[in-house]
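Undergrad: okay, here's the prediction I keep looking at, along with the sequence it came from:
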Amino acid sequence: MNVIQTEDGSSTLFNSEIGEHYHSTHGALQESRHVFLNSGLEFYLNKQAQQAISILEVGFGTGLNYLISADYCFHNDITLNYTGIERYPLNKEILIEVDNIKHISPTIGNEFLAHYEAAMQSQITTKAGKLLINVCDVINYKSNNKVDIIYFDAFAAAHQPEMWSQETLTHVCSYLKTGGVFVTYAITGNLKRIMKSMGFSIEKAPGASGKREMLRAIKQ
């Protein structure tokens, strides 16, 4: 696992086993903010203002999407209930090397590093709300709760086609509330067909730097 500096000055990881970066090399932070924070969390809250929000992330990775979301909620007095799914969690030492916490308030960043390993054992209470990281295959994830937003941040279909299958997406989206928002950096004809077959309305939004479009879908 190699740490790579991206064009916006933030860092990401390169997984040499599958030949894939964890984030866009055009800007890890810019991509996460655009695709997930702006097009997901802020979009949802602009539609229906809430003081509590729940997010399910597929592909927790370095925790960057969590960190920027928790930081946003902390500064806007919104209680965040965040659940991540990650089959291969990174060691804390790697997260320290990537240093995502420099992009957010120390209150949220330092707390995350201090309790990262505990969050993989059970749900923890944070300054922003709650965090749980499920170490499992996504298809084996089970919960009694539904969420407002899904961040779908799996590796690309070229490297992990099973993550973008009808079976996986149907399973994941079963945990999304009606009116909930699904966002991902990718947009393909197959993905759009699958989402439409599940009754989602599809929105093609401008992509992050280096990508023309991304996908946002609303559960009807």
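TA: The structure has been received and is ready for your questions. Residues are numbered from 1 along each chain as shown.

Undergrad: alpha carbons only for contacts and neighbour counts from here, please
TA: OK.

Undergrad: measure the residue lying farthest from the centre of the chain to residue 143 for me?
TA: Here the chain reaches farthest from its C-alpha mean at residue 197, the gap being 22.9 Å by Cα atoms, centre = their mean. Distance from residue 197 to residue 143, counting by Cα to Cα, to the nearest Å: 23 Å.

Undergrad: one more: residue 61?
TA: The spacing between residue 61 and residue 143, counted by Cα to Cα, is 20 Å.

Undergrad: just residue 161 next, same as before
TA: 24 Å.

Undergrad: try residue 19
TA: Using Cα to Cα, one gets 32 Å for the distance from residue 19 to residue 143.

Undergrad: same question, residue 18
TA: For residue 18, the distance to residue 143 equals 29 Å [Cα to Cα].

Undergrad: neighbour count for those two, which is higher?
TA: The neighbour comparison of residue 18 against residue 143 (other Cα atoms under 10 Å) goes to residue 18, with 11 against 6.

Undergrad: hang on, residue 133 packs against residue 85?
TA: Yes: contact criterion Cα atoms under 8 Å: residue 133 and residue 85 qualify, at 5.8 Å.

Undergrad: next up, a structure to set beside the first:
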Amino acid sequence: MKRELIQTGDGSWTIQLPDWDEQYHSKHGAIAEAKHVFIQNGLQHKLASGSISSLSVLEFGFGTGLNALLTLGYARQHQIKIEYTGLEAFPVQQAEWQAMHYSEMLSMSPSDFEAMHQGPWEEPFAVDPKFTLLKRQITFDQLTASKEYDLIYFDAFGPRVQPELWQRELLSKTYEALKPGGVWVSYCAKGDVRRDLQALGYTVERLDGPPGKRHMLRATKP
């Protein structure tokens, strides 16, 4: 499938799939979307729920590594220890992630981003004393996890192009993977997804969305 790089509304870059008319991040702002959805309404929200010194994060859709890089920066700045697992069946190519220039835009060392992408798959490695990364090259339905994670970033391609990734059967894997009190967060606000999350037992909130999007969803496991 054809892939090309495009610059988004906030000046940051992402990968576009023209055949699907779909992007890895919002065309209104890749970094702005990631910060709003996953950091502000995911990570910061979860950390505000109590005195937390360490956290386990699972990302569905590691993609360009932007969400992981932002999480690393937050962990380092706030001295929170994070164990981060990213699922990605089709890893991006070196030429693609190098062209993103996220480190420069976030005033971070390029070596952080390089370490994330050049590190091994299927085994955890330390990017920073406060951040351990495990990259798994599997499809989402291959995940088997039970009460292992505090926070899930659900950053799959949208329901319009890959509806199978948003079905209740797959969403149930996220519910099983979370610890009690765990949080699921996504840019998606589709009504069917919200209702399926509720049917699984989540408490679901519809929140203000990132630039260019009216709403997003956050769900909490009781």
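TA: Sure, I can see it. These figures come from a predicted structure and were not determined experimentally.

Undergrad: now the element after the strand of greatest length in structure 1, going C-ward?
TA: The single longest strand within structure 1, with elements called by DSSP state E, is strand 176-184. The helix or strand immediately downstream of strand 176-184 of structure 1 is helix 189-197, counting by DSSP states H and E.

Undergrad: now residue 162 of structure 1. Nearest residue, chain neighbours left out?
TA: Of all residues not flanking residue 162 of structure 1 in the chain, residue 168 sits nearest, at 7.1 Å (Cα to Cα, 6 or more residues apart in numbering).

Undergrad: what about the aligned residue in structure 2 for that neighbour, how many residues nearby?
TA: Using TM-score structural alignment, the partner of residue 168 of structure 1 in structure 2 is residue 170. Residue 170 of structure 2 is flanked by 15 other residues according to other Cα under 10 Å.

Undergrad: so where does residue 170 of structure 2 fall, helix or strand?
TA: Taking DSSP H and E as the criterion, residue 170 of structure 2 maps to helix 168-177.

Undergrad: what's the average distance of that helix to structure 1?
TA: Following the fit onto structure 1, the mean deviation recorded for helix 168-177 of structure 2 is 1.1 Å by mean Cα distance after the TM-score superposition for structure 1.

Undergrad: was I right to think the match of residue 168 of structure 1 contacts residue 141?
TA: Yes: Residue 170 of structure 2 is within contact range of residue 141, at 6.3 Å (criterion: Cα under 8 Å).

Undergrad: got a list of contacts for the top helix by length along structure 2?
TA: In structure 2, assigned by DSSP state H, the helix with the most residues is helix 66-78. Contact partners of helix 66-78 of structure 2, identified using Cα atoms under 8 Å, 6 or more residues apart in numbering, comprise 31, 34-35, 38-39, 43, 62, 80-82, 84, 102, 108, 112-113, 128, 130-131.

Undergrad: residue 89 of structure 2 matches what in structure 1?
TA: Under the alignment (TM-score structural alignment), residue 89 of structure 2 pairs with residue 87 in structure 1.

Undergrad: oh, I was asking about residue 59 of structure 2
TA: Under the alignment (TM-score structural alignment), residue 59 of structure 2 maps onto residue 57.

Undergrad: helix/strand/coil for that match?
TA: Put simply, residue 57 of structure 1 is strand when judged by DSSP: H, G, I helix; E, B strand; the rest coil.

Undergrad: do the same with the one 3 residues further on
TA: Under the three-state scheme (three-state DSSP), the conformation of residue 60 of structure 1 reads as coil.

Undergrad: which ones are touching it?
TA: Contacts of residue 60 of structure 1 by Cα under 8 Å, 6+ apart are 66, 84, 85, 86, 89, 133, 153.

Undergrad: mean shift between the longest helix of structure 2 and structure 1?
TA: Compared with structure 1 after fitting, helix 66-78 of structure 2 deviates on average by 0.6 Å (mean Cα distance after the TM-score superposition for structure 1).

Undergrad: packing partners for the helix or strand just after that helix?
TA: Using DSSP H and E, the helix or strand that follows helix 66-78 of structure 2 in sequence is strand 81-87. For strand 81-87 of structure 2, the contact count by 3 or more Cα pairs under 8 Å, 6 or more residues apart in numbering; DSSP states H and E identifies strand 54-60, helix 66-78, strand 131-136 as packing neighbours.

Undergrad: for the ones you listed, give me JSON lines that also has distance to residue 193 of structure 2 and mean neighbour count.
TA: Below are those laid out as JSON lines (distance: least, Cα to Cα, whole Å; neighbours: other Cα atoms under 10 Å):
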{"stretch": "strand 54-60", "distance to residue 193 of structure 2": "15", "mean neighbour count": "21"}
{"stretch": "helix 66-78", "distance to residue 193 of structure 2": "22", "mean neighbour count": "20"}
{"stretch": "strand 131-136", "distance to residue 193 of structure 2": "25", "mean neighbour count": "21"}
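
Undergrad: what would these look like in TSV with distance to residue 212 of structure 2?
TA: Shown next, in TSV, are these (distance: least, Cα to Cα, whole Å):
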stretch	distance to residue 212 of structure 2
strand 54-60	22
helix 66-78	19
strand 131-136	30
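
Undergrad: for residue 25 of structure 2, which of the ones you listed is the nearest?
TA: helix 66-78 (9.3 Å; Cα to Cα).

Undergrad: how far off centre is the closest one?
TA: Computed by Cα atoms, centre = their mean, to the nearest Å, the chain-centroid distance of helix 66-78 of structure 2 equals 12 Å.

Undergrad: can you check stretch 1-13 of structure 1 too?
TA: Put simply, stretch 1-13 of structure 1 sits 17 Å off its chain's centre (Cα atoms, centre = their mean).
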